[in-house]
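*Asks:* What follows is a predicted protein model with its sequence.
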Amino acid sequence: MKTEDLLARFKARDPRAIGQVISQVENNGPQCSAILAALGADVMDSTLVLGLTGPPGAGKSTLSGCLIRHLREQGQRVGIIAIDPSSPISGGAVLGDRIRIMDHALDPDVIVRSMASRGRLGGLCAAAGGVVRVLAAAGCDVILIETVGVGQSEMDIVRLADLTLMTLAPGFGDDIQAMKAGLLEVTDLLVANKADLPGSEALCLEMSATFRDRSQRDGIDRVVRTVASQNQGIDTLMDRIEALNTNHLEQGIRTARRQLSLESETLDWCLELLRPQLLAAIRGQHQPIDPRLRAEQLIADRNHDQRQ
């Protein structure tokens, strides 16, 4: 199908066309550049991007379902990007979007996409950023990026988000200690899920202490208790999200974050697009040499070729 025909169907919100456009961008297909160029620079102006992360077992997928339900009740169109681990055989997403968020599979105003990590962080970040803009152009008012864990890849992925929600539950003490110097630094709201379980009070106290400075600075409590399995605490969580988003808009924080995200994504795309050429050049050199020196030589050779 010609790109202009595909885009016409996409703008008409044809579900199949939306899926095809997302696939082109995710897989860097032949129509990817033309599609991204057609989206426009202001495509993200009226869209809020939420990142949802946390260790496995904390209830992220259940919480996602609650957030989607709440947003749909408000008449908002929702996009979900579920970052899944890769199948070692197919390279595709293992968990699958329909398995994780089945309740919303038939809703035309909920667009769900699973993206496999494929073991290549930079390429995934670049592709995910493009898919975010596609979902915004498809009319999504809120886009939710859900990751599978709390590692470095998740830290980089959530930089695409305007606000990042960390989901924890009682019994994740080791995860909390590991995250204190990492992912918590980019977390905006801590969701203490499964608040009906023993240990919830201690978790909330510890997290409140961690976020005390930020909460006092803007007057917004950063810790929210939920029992997602019973849809409890979701209204409070959405109120906090709205308050923090308003604060970030007024203070210029969202604009600054998006600029940093675009810079990072541009670098990711540079690395992704140069990867085949660089690999070919590296494999073409057989003399023993330190990798750092080899990299410097490759860059020098490339600059020399461009000057010719």
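*Replies:* It's in.
*Asks:* For the rest of this, base every contact and every neighbour count on C-alpha atoms.
*Replies:* Noted.
*Asks:* Which helix in the chain has the most residues?
*Replies:* If you go by DSSP state H, the chain has its longest helix at helix 253-283.
*Asks:* In this structure, which residue is most central in space?
*Replies:* I145 (3.9 Å; Cα atoms, centre = their mean).
*Asks:* show me the contacts for it.
*Replies:* 49-52, 80-83, 158, 161 (Cα atoms under 8 Å, 6 or more residues apart in numbering).
*Asks:* would you say it is within a strand?
*Replies:* Yes. Secondary structure of I145 (DSSP: H, G, I helix; E, B strand; the rest coil): part of a strand.
*Asks:* Quick check: the two most widely separated of the contacts of I145?
*Replies:* When Cα to Cα is used, the two most widely separated members of the contacts of I145 are V49 and I83, lying 14.5 Å apart.
*Asks:* For those two, work out which one has more neighbours and name it.
*Replies:* Taking other Cα atoms under 10 Å, V49 and I83 do not tie; I83 has more neighbours (25 against 22).
*Asks:* distance of that one from R118?
*Replies:* To R118, I83 is 10 Å away according to Cα to Cα, to the nearest Å.
*Asks:* does I81 count as helix, strand or coil?
*Replies:* Note that with three-state DSSP, the state of I81 is strand.
*Asks:* ok, how many other residues are close to it?
*Replies:* 21.
*Asks:* now swap in G284 and tell me
*Replies:* Around G284 there are 9 residues (other Cα under 10 Å).
*Asks:* so who does it touch?
*Replies:* With contact set as Cα under 8 Å, 6+ apart, G284 has no partners.
*Asks:* same thing but at 10 Å, please
*Replies:* Contacts for G284 (Cα atoms under 10 Å, 6 or more residues apart in numbering) come out as L278.
*Asks:* That one and A8: what is the separation?
*Replies:* Separation of G284 from A8 (Cα to Cα): 44 Å.
*Asks:* One more: S87?
*Replies:* 34 Å.
*Asks:* Ok, Q232 next?
*Replies:* Taking Cα to Cα, one finds Q232 at 41 Å from A8.
*Asks:* Tell me, how many residues neighbour V132?
*Replies:* Close neighbours of V132, defined as other Cα under 10 Å, add up to 25.
*Asks:* which residues touch the nearest residue to it once chain neighbours are set aside?
*Replies:* Take V132 and drop its neighbours on the chain: the residue closest to it by Cα to Cα, 6 or more residues apart in numbering is I143, 7.2 Å away. Residues counted as contacts of I143 (Cα under 10 Å, 6+ apart) are 47-51, 68, 77-81, 110-112, 132-133, 135-136, 161-162.
*Asks:* One more: I282?
*Replies:* Per Cα under 10 Å, 6+ apart, neighbours of I282: 276, 291, 294-295, 298.
*Asks:* next up, a second structure to put side by side with the first:
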Amino acid sequence: MKKLSAAEMVERVVTGDRRIAARTITLVENEMDEHHEIMKLIYPHSGQARIIGVTGVGGAGKSTLTNHIVRKLRGQDKKVGVIVVDPSSPFSGGALLGDRIRMQSHTLDPGVFIRSMASRGYLGGLSKGTYDVIRIMEAMGMDVVIVETLGAGQDEIDLIHIAGTCLLVHTPNMGDDIQAMKAGIMEIADINVLNKADQEGADTSFRQLRNSISAAGFEAGAWVPKVIATVSMAAKLEDLKGIDELMDTIAEHDAHLHAGNHIDRVRFARVEQELGVVFKEKMERKIYNELKSTGKKKEYINSIIEGATNPYSVSDEVLNF
């Protein structure tokens, strides 16, 4: 097959060519030579999609909830992109859990584009490629992009820099966990979802979540996080609970962002985070390549091992601080 130029690939992505979009994402994720040129061309076609973040503890049912959100959005004739951030293989760096295993019901839907990405050791659960893949999905014409991340933790707050609406998924009998959660992870949630609400202890967990939010202070006009109880796994669709309420609350939060111009803050935070990631990547690569080519990298490492210096002093010297 003829090798396409960066401009040709982007042109095909913008027309909705899913096969070329998948190739483009692979190229970007693997940081091939054309990566930066492609993203320069993609950027003007991006930035319009609603971004929903879904995070929470392992086993909370994040993927099942994501499936339902996709189903409901498709019912509204929205095109949906889904990025599932999976644990990385320590050997290949690839995603261990396949997107088609998780979301088989949507794989043949031309209005849904699903991609698994490896976290590649990023503590926030988001590799730097995640930012670019969102942009690519936006350029494809996706109205909504859902980012489902690894289990919740303090460093998971990276998600707030990407998503306009963040969902934090809990399960019943998490009382001790809720109390022990660091403030950061609770603060990222625009909507707290108590999933598996048909299990024993759900009522108590629901009250604990409500109380933890009530105890926090919010400025006048600020969004007060909601708590929604859901049952996302059932033999029949009619036995599901809370999905419609969840969708209504997601829409309510989106309306809140636009009504008070809060969306400007969301967009600023997103671009600020992206800019920092790109700067960090380029500076790190430039500095390391120069140190390696001059042999200084090896000298610095040996000096640190011998106790003659330390990483902080080396970085000051290299950056002329």
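*Replies:* Arrived safely, thanks for sending. Source: prediction; values computed, not measured.
*Asks:* After superposition, what's the TM-score here?
*Replies:* TM-score of the superposed chains, computed with TM-score structural alignment, normalised by the length of structure 1, equals 0.90; 300 aligned residues with a Cα RMSD of 2.3 Å.
*Asks:* Return the subset of the contacts of I282 of structure 1 lying in helices.
*Replies:* Short answer: the contacts of I282 of structure 1 in helices (DSSP H) are 276, 291, 294-295, 298.
*Asks:* What are the buried residues along the host helix or strand of S215 of structure 1?
*Replies:* Secondary structure assignment for S215 of structure 1, by DSSP states H and E: helix 212-218. For helix 212-218 of structure 1, burial by neighbour count (16 or more other Cα atoms under 10 Å) applies to 212, 215.
*Asks:* Likewise for stretch 34-42 of structure 2?
*Replies:* 35, 38-39, 41-42.
*Asks:* nearest to E252 of structure 2, of the residues you listed?
*Replies:* Nearest to E252 of structure 2 among these, counting by Cα to Cα, is I42 at 30.0 Å.
*Asks:* Tell me who's in contact with the residue mapped onto that closest one from structure 1.
*Replies:* Correspondence of I42 of structure 2 to structure 1, assessed by TM-score structural alignment: L39. Residues near L39 of structure 1 by Cα under 10 Å, 6+ apart: 7, 11, 133-134, 136-138.
*Asks:* Mark which of those are part of helices, please.
*Replies:* 7, 11, 133-134, 136-137.
*Asks:* Just the buried residues of the contacts of I282 of structure 1.
*Replies:* Looks like these have L298 buried, using 16+ other Cα under 10 Å.
*Asks:* Redo the contacts of I282 of structure 1 as JSON lines? Include distance to R254 of structure 1.
*Replies:* Formatted as JSON lines, those follow (distance: Cα to Cα, whole Å):
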{"residue": "P276", "distance to R254 of structure 1": "34"}
{"residue": "P291", "distance to R254 of structure 1": "39"}
{"residue": "R294", "distance to R254 of structure 1": "40"}
{"residue": "A295", "distance to R254 of structure 1": "36"}
{"residue": "L298", "distance to R254 of structure 1": "38"}
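*Asks:* Which pair in the contacts of I282 of structure 1 has the greatest spatial separation?
*Replies:* P276 and P291 (17.4 Å).
*Asks:* re the thing from before, quick one, which of Q232 and A8 of structure 1 is more surrounded?
*Replies:* Neighbours per residue, other Cα under 10 Å: of Q232 of structure 1 and A8, the larger number sits with Q232, 17 against 12.
*Asks:* got the contact list for that one?
*Replies:* 66, 193-196, 225-226.
*Asks:* Only the buried subset of those residues, as a PyMOL command please.
*Replies:* To isolate the buried subset of the contacts of Q232 of structure 1 in PyMOL, counting by 16+ other Cα under 10 Å, use the following:
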select buried, resi 66+193+194+195+225+226
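*Asks:* Could you see which of the contacts of Q232 of structure 1 carry over to structure 2?
*Replies:* Contacts conserved in structure 2 for those, using both residues aligned by TM-score structural alignment, their matches' Cα atoms under 10 Å: 193-196, 225-226.
*Asks:* Need the max-distance pair from the residues you listed.
*Replies:* So, the kept ones among the contacts of Q232 of structure 1 by Cα to Cα: farthest apart are D196 and R225, at 9.2 Å.
*Asks:* got any residues that touch both of those two?
*Replies:* 169, 232.
*Asks:* Spell out the residue ranges of the strands in structure 1.
*Replies:* Secondary structure of structure 1 (DSSP state E): strands located at 48-53, 78-84, 110-116, 142-146, 163-168, 189-192, 223-225.
*Asks:* For these, give me TSV that also has distance to A178 of structure 1.
*Replies:* Shown next, in TSV, are the strands of structure 1 (distance: least, Cα to Cα, whole Å):
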stretch	distance to A178 of structure 1
strand 48-53	14
strand 78-84	21
strand 110-116	25
strand 142-146	20
strand 163-168	13
strand 189-192	15
strand 223-225	19
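*Asks:* For M102 of structure 1, find the nearest of these.
*Replies:* Nearest to M102 of structure 1, of the strands of structure 1 and by Cα to Cα, is strand 110-116 at 9.9 Å.
*Asks:* Among the contacts of L39 of structure 1, which one lies nearest to N28 of structure 1?
*Replies:* N28 of structure 1 has its nearest neighbour among the contacts of L39 of structure 1 in V134, at 13.2 Å by Cα to Cα.
*Asks:* got the contact list for the closest one?
*Replies:* 10, 18-19, 21-22, 25, 35-36, 39, 43-44, 79, 128, 140.
*Asks:* What lines up with it in structure 2?
*Replies:* By TM-score structural alignment, V134 of structure 1 lines up with I136.
*Asks:* could you measure its match against V82 of structure 2, distance?
*Replies:* 12 Å.
*Asks:* ok, now K226 of structure 2?
*Replies:* Distance, K226 of structure 2 to V82 of structure 2, by Cα to Cα: 23 Å.
*Asks:* Could you check how many residues crowd around T165 of structure 2?
*Replies:* Burial of T165 of structure 2 is recorded as 23 neighbouring residues (other Cα under 10 Å).
*Asks:* Chain neighbours aside, what residue packs nearest to it?
*Replies:* I52 is the one closest to T165 of structure 2 (Cα to Cα, 6+ apart), at 5.0 Å.
*Asks:* And A105 of structure 1, by the same measure?
*Replies:* In space, and not counting its chain neighbours, A105 of structure 1 is closest to R98: 6.2 Å by Cα to Cα, 6+ apart.
*Asks:* Verify the contact between the one you found and V110 for me.
*Replies:* No. Counting by Cα atoms under 10 Å, R98 of structure 1 stays clear of V110, with 11.7 Å between them.
*Asks:* Between these two, tell me which one has more neighbours.
*Replies:* Using other Cα under 10 Å as the criterion, R98 of structure 1 and V110 rank with V110 on top: 20 against 14.
*Asks:* Excluding chain neighbours, give the residue nearest to the equivalent of I69 of structure 2 over in structure 1 in space.
*Replies:* Counting by TM-score structural alignment, I69 of structure 2 corresponds to L67 in structure 1. In space, L67 of structure 1 comes closest to I234 once its chain neighbours are excluded; the distance is 7.0 Å by Cα to Cα, 6+ apart.
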